[in-house]
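>>> okay, here's the prediction I keep looking at, along with the sequence it came from:
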Amino acid sequence: MSASPRISLLGTGALLFEAPGETDLPTQRRIWSLAREVETWPEIREAVPGMNNLLVSFASRPRRLDAIEARLIDAWAAVDPLPLAGRIVELPVIYGGDGGPHMADVVAHTRLGVDEIVAIHSEPIYPVYALGSHPGYCYLGGMDPRLATPRRKVPVLTIPGGAVSIGGAQTGVSASDGPSGWNTIGTTSMSFFDALRDPPALLQPGDSIAFRVARVIR
């Protein structure tokens, strides 16, 4: 028997739908499809895809939450994966050096050399699963499991925008200055968020990132 979705209330104005199974692209495509379906419901104000989940906020509090929950579960069973075909944005990365202060920690954990890490990290095309954490930040899929490195026990108080990091089984690029518990291995230059741009976020779910090696500093 397949696992069932998990639904939990977030205060009185929203709920969180969590998909069963692994966080992978086929599941995420179903999340995107579910978001489009749910946003057409008159009682729903917004449906925001997350990593393997969907945040659903109400236009007005429904009289029967169980009816909404049952409708969500039925919709999840019926939706087909949405194969969004977005842009591929290439990001030139300077790996190591001052912009990659935790490269040595990734080397120590993975037992791979710097050149191997750079080659493996810059090989895939990384799909954007969802936006979150801070404006313009992309949650990416597709990292090679050989690079998986636990998050830092003591977070760094400030990393710059454009920091390319690894946290657990994921990689990502900081869209602005801020704290982080991930391992920064390089840096890139790109404006991921501009409030005057339409849309403000450079990338959307369905787009992809390709990391290109600009330089390796040992």
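Done, it's in. Remember, it's a predicted structure, so these values are computed and weren't measured experimentally. Numbering: from 1, shown residues only.
>>> hey, let's count contacts and neighbours off CA atoms from now on
Fine.
>>> which residues in the chain form helices?
Per DSSP state H, the chain carries helices over the ranges 25-38, 65-78, 103-110, 114-121.
>>> just these: most buried one?
helix 25-38 (a mean of 21; mean count of other CA atoms under 10 Å).
>>> give the other helices and strands that that one contacts.
strand 44-49, strand 53-58, helix 65-78 (3 or more CA pairs under 8 Å, 6 or more residues apart in numbering; DSSP states H and E).
>>> check it against this one:
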Amino acid sequence: MVPPRTPPRLLPSGDSAITVEFSRKIDDEANRRVLALDRTLAQEPIAGVTETVPTYRSLLVHYDPTEIDFPTLGRKLAQLAERPVSSSERSRLWRVPVAYGGEYGIDLEDVAKTLGTTPEDVVARHIAGDYRVAMLGFTPGWSYLSGLPETLHMPRRQNPRLLTPAGTISVGGVQAGIQCLAGPSGWHLLGCTPVRTYQLHREPTFLLEPGDRVKFYQIDAKTYAEQERAAERGEIIAELVRQI
């Protein structure tokens, strides 16, 4: 017998937003419920809702308090959140190239030492992962991925870097990530991809979407340079394998 799902917590976020929290920890089931509610609100809009922001474990729902109040919206959201989540989540599968180690992934050797293995084994473990885009955030195109193999789980850096390169492929805690733009990070840098998950004047502007799946594969420096030039021209380097 399947145990009943825990109802989400409805938390006020200021005077014009509600956080619908499905879990207090990171897990794919909670994230599926987040994305399902987000899709439902897109398909069946509630008058007064102005924007939704999905995260790993909660959905932030902005609303106009002159059109709908907190109790009324909360009841509607709670009812929608109880709908069954489809077991066959529709998503796309992308193959993303990565140049690992050296100037592309300056933490690869340190990660290998910490895990008591070799850089080649770390790369093999990373490539073997079956990743799922749980959310986008922090900076445009920053893709948070679940599915990091347990053998690569490790604490984040004690001293975050103020600047890490655009395209960084990294791991931190139980997560993997694709960092599109240069910026600060406390994660461990394993490699770099020429893929632009965000490109302002390209269609689509954002390449990956929550619920998409990602597989990484290794490329050499020559291929990276070629693909980087193509990406600068607006080409989509990641390969869309199939619609699941």
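Ah, there it is. Bear in mind the structure is a predicted one, so any value in this text is a computation, not a measurement.
>>> tabulate the helices and strands packed on helix 25-38 of the first structure (JSON lines), appending distance to residue 211 of the first structure.
Conversion of these to JSON lines gives the following (distance: least, CA to CA, whole Å):
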{"stretch": "strand 44-49", "distance to residue 211 of the first structure": "24"}
{"stretch": "strand 53-58", "distance to residue 211 of the first structure": "26"}
{"stretch": "helix 65-78", "distance to residue 211 of the first structure": "33"}
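>>> distance of the aligned residue in the second structure for residue 97 of the first structure from residue 191 of the second structure?
Residue pairing (TM-score structural alignment): residue 97 of the first structure is matched to residue 102 of the second structure. Separation of residue 102 of the second structure from residue 191 of the second structure (CA to CA, to the nearest Å): 8 Å.
>>> likewise for residue 81 of the second structure?
Plainly put, residue 81 of the second structure is 38 Å away from residue 191 of the second structure if you go by CA to CA.
>>> swap in residue 167 of the second structure?
Taking CA to CA, one finds residue 167 of the second structure at 8 Å from residue 191 of the second structure.
>>> again with residue 65 of the second structure
Distance from residue 65 of the second structure to residue 191 of the second structure, by CA to CA: 46 Å.
>>> same drill for these two, tell me which one is more crowded.
The neighbour count for residue 65 of the second structure versus residue 191, taken as other CA atoms under 10 Å, is higher for residue 191 (25 against 14).
>>> for the residue mapped onto the more buried one from the first structure, give me its contacts.
Under the alignment (TM-score structural alignment), residue 191 of the second structure pairs with residue 186 of the first structure. Contact partners of residue 186 of the first structure, counting by CA atoms under 8 Å, 6 or more residues apart in numbering, are 93-97, 99-101, 103, 163-165.
>>> most distant residue from the centre of the second structure?
Within the second structure, the residue lying farthest from the chain centre (CA atoms, centre = their mean) is residue 66, at 33.4 Å.
>>> what sits against the closest residue to that one other than its chain neighbours?
Sequence neighbours aside, residue 48 is the residue nearest to residue 66 of the second structure in space, at 7.9 Å (criterion: CA to CA, 6 or more residues apart in numbering). Listed by CA under 8 Å, 6+ apart, the contact set of residue 48 of the second structure reads 63-68.
>>> how far away is the spatially most central residue of the first structure from residue 15 of the first structure?
Centre of the first structure computed as the mean C-alpha position; nearest residue by CA atoms, centre = their mean is residue 139, 1.2 Å away. Going from residue 139 of the first structure to residue 15 of the first structure by CA to CA gives 21 Å.
>>> gap between the residue farthest from the centre of the second structure and residue 16 of the second structure?
Taking CA to CA, one finds residue 66 of the second structure at 9 Å from residue 16 of the second structure.
>>> what does residue 199 of the first structure correspond to in the second structure?
So, by TM-score structural alignment, residue 199 of the first structure is matched to residue 204.
>>> correction: residue 162 of the first structure
So, by TM-score structural alignment, residue 162 of the first structure is matched to residue 167.
>>> would you confirm that its match contacts residue 178?
Yes - here residue 167 of the second structure reaches residue 178: they are 6.6 Å apart, a contact under CA atoms under 8 Å.
>>> which one in the second structure is aligned with residue 44 of the first structure?
Using TM-score structural alignment, residue 44 of the first structure sits opposite residue 49 in the second structure.
>>> which residues touch its match?
With CA under 8 Å, 6+ apart, residue 49 of the second structure has these contacts: 61-64.
>>> take the residues you listed and write them to JSON lines, including neighbour count.
Output for the contacts of residue 49 of the second structure, formatted as JSON lines (neighbours: other CA atoms under 10 Å):
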{"residue": "61", "neighbour count": "23"}
{"residue": "62", "neighbour count": "19"}
{"residue": "63", "neighbour count": "22"}
{"residue": "64", "neighbour count": "16"}
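>>> separation between residue 201 of the first structure and residue 134 of the first structure?
Using CA to CA, we find residue 201 of the first structure at a distance of 11 Å from residue 134 of the first structure.
>>> between those two, tell me which one has more neighbours.
residue 201 (19 against 13).
>>> quick check: that one touching residue 135?
Yes - between residue 201 of the first structure and residue 135 there is a contact under CA under 8 Å: 7.1 Å.
>>> give me the contacts around stretch 4-12 of the second structure.
So stretch 4-12 of the second structure is in contact with 18-23, 70, 74, 78, 81-82, going by CA under 8 Å, 6+ apart.
>>> same thing but 10 Å
17-24, 30, 33-34, 57-61, 70-71, 73-75, 77-79, 81-82, 84 (CA atoms under 10 Å, 6 or more residues apart in numbering).
>>> between the contacts of residue 49 of the second structure, which is closest to residue 112 of the second structure?
Relative to residue 112 of the second structure, the closest of the contacts of residue 49 of the second structure is residue 61; by CA to CA it sits at 41.4 Å.
>>> give me the nearest residue to that closest one, chain neighbours excluded.
Nearest one to residue 61 of the second structure, counting by CA to CA, 6+ apart, is residue 52 at 4.6 Å.
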